[in-house]
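Enquirer: Here's my sequence, what's the structure:
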Amino acid sequence: MQQKAPLLGSRPFHVTNRQVMAIAIPMTLASLTTPLLGIVDTAVVGQFGDAALLGGLAIGATFFDFVFTPFNFLRSGTSGLIAQAFGRGDALEERAAFWRAFVIAAISGFALVLLAPLIAAVGEWFMNADPALTTAMDVYVRVRLISAPAALINYTILGYFLGRGEAGVGLCLQFLLNGMNIALCIVLGLYLGWGVAGVAWATVCSELAAVIAGMVVLIGRFRALPKISPRHTFDIAAIRWMLHVNLGIMIRSLVIMGAYILFARQGAQLGTLTLAANAVLMHFVDVAYYFLGGFESAAQQLAGRAVGARDQPAFLRALRLTAGWGFSLAGFASVLAFAFGEQLIGAITSAADVRAEAVVYLPWAAFAAPSGVLAFQMNGVFIGASWSRDMCNAMLISFAVFIAALFAFGHIFGNDGLWAAFHIFLLLRGVSLLSIMRRRVRTAFVE
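Expert: So this is what the prediction gives:
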């Protein structure tokens, strides 16, 4: 019989603004270190004055993100399952869910290491770039794939802490990871002159350091708790359920990536100037979404905990608070974009024609944050509650509508049509999940 934790996650519980911000702020700060790392990587390699090295780093990082995006479920899916166990006060299941995800992460990571030559070859074929650029990309991808086991385990560790609402611990680990990465990138890439290889090795070393730090914390905790049997940890039904939940999250991640790629592709069809302007404006969208991602994480943990505790009032209050904060922040981001957008565009690019083109379409980018609030919040709720099949189905429907709108509106209205389709995609994702959630709530909290 499973032992229940007497206090942790005991039900019912009251959701407060403080709880929301205790998750949202650390996760937002952790997210914001990621683009900073990318800037440092680019600056270090840029010091060598070789366009091929810089281009190889850029496409290598893009391809690497493409390989790793399907594994985002190791963070979000793990977080949702642990949040539900936390809500039930089931300390044994919290650890069991972590170890199941840990094993999946380790196996997947080592598989990527073994497949590194094939993955690099596929990347080179797909990018079809110049030889010098391809060489730099090959070095970056092959070295970075060495970090795959550690990187995927780090996803799992972060998911565990987020599922328990301990975003501060997750923030410390992310600061260690990205801070060490930045420092080593400068030392190895610039001072030792390793270039692209140095940037990649910096990531490998920092991922390993973060895994060691995270596991030291976790093992120290687990030793003080009752032992968990392997039969419980590797229960076939529980593993099947985890895989079922994670499959939906994986498909969702791939569809979102596909939507961004299609948007960029159709922009390219309208000319290099349009493609460049949209790329500049996407920086506005990305920064706004880093902040919204913090409230998505809060919705994920609090909704999952409420579902586990069968506490409908807490669930509904979590919805109200995360929506309120999300729309407030999105509105503030839009005001800032309108007030300082032209200056920020000028800081991003010195090309006069690109600046002028980006200013024309700035309102579309400025309103992307309000359009995306509900989509982000509902993603968090559905992942936290493990309603991934519904989320996946809604995403596929939204993606189909997006494709139709992208081609139809893009053909008629040009770049305005592309941005309109992008907003339709965001709004439809949120509205469709909200309508499904209303039905789900009627059955999720039945004892």
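Enquirer: From here on, just use CA atoms for contacts and neighbour counts.
Expert: OK.
Enquirer: downstream neighbour of the strand or helix carrying L336 in the secondary structure list?
Expert: Under the criterion of DSSP states H and E, L336 resides in helix 312-348. For helix 312-348, the following helix or strand on the C-terminal side (DSSP H and E) is helix 352-360.
Enquirer: to the chain's geometric centre, what's the distance from that following helix?
Expert: How far helix 352-360 lies from its chain's middle: 29 Å, per CA atoms, centre = their mean, to the nearest Å.
Enquirer: To compare against the first, here's the next sequence to fold:
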Amino acid sequence: MGERVGEVMGLARARREARRLAVPLILANLAVPLLGMVDTAVVGHLPDPADLTAAALATQLVSVLWFLFGFLRMGTTALAAQAVGAGDQQALTATGIRALVTALTIGGVLMLLSWPLQFLGHLLFLPSPEVAAGFDQFLAIRLLGAPAALGQFALTGWLLGRQDARGPLLVAVLGNVLNAVLDVWFVLGLGFGLSSVAVATTLSEYAGLLVALALVLRKVRPDRAAIAAALADRPALTRLFRVNRDLFLRSCFLEGSFVAFTVLAARQGETFVAANAILMTFFTATAWLLDGFAQAGETMIGRATGAHSAESLHMAMRAAFEHGLILAVLLTGILALAGPSAIELMTHHADVQATAHHYLPFVIALPLVSVWAFVLDGVFFGTGRAEVLRNAMALALGLFLVSAALLVPVLGGTGLWLTLLLFLASRGILLWWSFRRIGGSRALAVPHGSG
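Expert: Here you go, the predicted model:
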């Protein structure tokens, strides 16, 4: 009886903790796409239509780059949370130092790769001469913010690993507010051109970095000896490199699947592409929301792993799954009820509306199909099993390509959306199989590589 009461109380605590962490993270995640939306809205008021195209293409390429290096947040959160669970303040501080130095180094390299990335953008997007000049300028200025953007990943990941979800929310909100104010001031107030929008975004990224750094320094102030020791610890640096490498490859495989989806969609005709653009905004919004509970689960599971507590890990998993499923059901209902009206609001073209309505049921099903992969991602992020995430994503990408080759030629757009649903479902299935094969909560409660 006592064990049962203890289990109920432990689960209740895990549920409260999941909500405490997830709500600020969901709000912070919603702030992320606003950065590009504000830029697009302000650029839309410039006199030359080519400016909007240039900004949109450059922002798309930057978004892909930032996504690929998102492992700087995920890997840092896992290692920091494990240090918290183990009660190792020295390891917690060292994790933040190594993550920030890694982020700033990668960001510095990206700044130096401005010309090759501009060349890559020309190959991918084939911009007209009028668009190309604005694209190059916008991209070069945005890349100047790479150290700040990636540094934010590392610092907010560290804060989240300390179970601080409000810090990342504060960084996101202040950065977005400043970006919006500068955009409006530069373009509508001072009459500056396209480059000023990129300058505003870059400045807001550095402001966000300073806010994140201030929040971290309130928690810990490492001296020179601590910094030197953190950067001289070869086993820890090797572990960080291994985790980041696997998470980077996982991001590449995931991005590859969506690039393939976009390429195949383009072959279905302009009307299908336009309808897909609307439908994918629905999917992106639900993904950001579901990711909030995945991130909450990640930090709770990382702490349980550091404490070697299989019971706490199980409770964290259960709380994350329960809340994720509730949110997925809620999102499914919202999409089913409001999706048709939202389509009407987003376009007045009858053929695009009809196509979007036709494929809307697939989008409605996406939250319930994908929530399992989101939560299990958080499980393996938190336990530091990056190689599992890498391998599962590689297999899921292979399944995506095979199913696309079989279904799209026969079913066209329907086959493509079925392929996406199968891809998301396969991610969850593969990760659950990996969880069972490893040995479940008890086996995962030991930090990977600690023996």
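Enquirer: before we move on, the earlier item: quick check: buried residues in the helix holding L336 of the first structure?
Expert: By neighbour count with 16 or more other CA atoms under 10 Å, helix 312-348 of the first structure contains the buried residues 312, 314-315, 317-319, 321-323, 325-327, 329-331, 333-334, 337, 341-342, 344-346.
Enquirer: and that helix, which stretch of the second structure?
Expert: Alignment note (TM-score structural alignment): helix 312-348 of the first structure is matched to residues 310-346 of the second structure.
Enquirer: Please apply the same query to stretch 428-438 of the first structure.
Expert: Under the alignment (TM-score structural alignment), stretch 428-438 of the first structure falls on residues 426-436 in the second structure.
Enquirer: contacting residues around the matching stretch?
Expert: The contact list for stretch 426-436 of the second structure, computed with CA atoms under 8 Å, 6 or more residues apart in numbering, reads S370, W372, A373, F374, L376, D377, V388, L389, A392, M393, A396, L399.
Enquirer: which of those are buried?
Expert: Buried among the contacts of stretch 426-436 of the second structure (16+ other CA under 10 Å): S370, W372, A373, F374, L376, D377, V388, L389, A392, M393, A396, L399.
Enquirer: Could you give the residue range in the first structure aligned to stretch 65-81 of the second structure?
Expert: Alignment of stretch 65-81 of the second structure against the first structure: residues 67-83, by TM-score structural alignment.
Enquirer: how far does the matching stretch sit from the chain's center?
Expert: Stretch 67-83 of the first structure sits 9 Å away from the centroid of its parent chain (CA atoms, centre = their mean).
Enquirer: now swap in stretch 196-210 of the first structure and tell me
Expert: For stretch 196-210 of the first structure, the distance to the chain centre is 20 Å (CA atoms, centre = their mean).
Enquirer: okay, and that stretch goes to which residues in the second structure?
Expert: Aligned by TM-score structural alignment, stretch 196-210 of the first structure falls on residues 194-208 of the second structure.
Enquirer: List of residues touching that stretch?
Expert: For stretch 194-208 of the second structure, contacts defined as CA under 8 Å, 6+ apart pick out 35, 39, 42-43, 46, 51, 55, 134, 137-139, 141-142, 144-145, 148-149, 152, 171-172, 174-176, 178-179, 182-183, 186-187.
Enquirer: To what extent does that stretch diverge from the first structure after superposition?
Expert: Following the fit onto the first structure, the mean deviation recorded for stretch 194-208 of the second structure is 1.2 Å by mean CA distance after the TM-score superposition for the first structure.
Enquirer: again with stretch 16-24 of the second structure
Expert: Looks like 1.0 Å for stretch 16-24 of the second structure (mean CA distance after the TM-score superposition for the first structure).
Enquirer: Which positions in the first structure sit opposite that stretch in the alignment?
Expert: With TM-score structural alignment applied, stretch 16-24 of the second structure matches the range 18-26 in the first structure.
Enquirer: what's next to the matching stretch, contact-wise?
Expert: Here stretch 18-26 of the first structure makes contact (CA under 8 Å, 6+ apart) with 162, 165-168, 170-171, 293-299, 318, 321-322.
Enquirer: Keep only those of the residues you listed that are in helices.
Expert: 162, 167-168, 170-171, 293-299, 318, 321-322 (DSSP state H).
Enquirer: Select only the buried ones of those residues in PyMOL?
Expert: To isolate the buried members of those in PyMOL, using 16+ other CA under 10 Å:
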select buried, resi 162+167+168+170+171+293+294+295+296+297+298+299+318+321+322
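Enquirer: secondary structure class for the residue mapped onto G108 of the second structure from the first structure?
Expert: Using TM-score structural alignment to pair residues, one finds that G108 of the second structure aligns to F110 in the first structure. With DSSP: H, G, I helix; E, B strand; the rest coil as the basis, F110 of the first structure sits in helix.
Enquirer: any idea which helix or strand carries the residue lying closest to F110 of the first structure once chain neighbours are set aside?
Expert: Among residues not flanking F110 of the first structure along the chain, P149 sits closest, at 5.6 Å (CA to CA, 6 or more residues apart in numbering). Here P149 of the first structure, judged by DSSP H and E, is contained in helix 148-163.
Enquirer: Cheers, nothing more for now.
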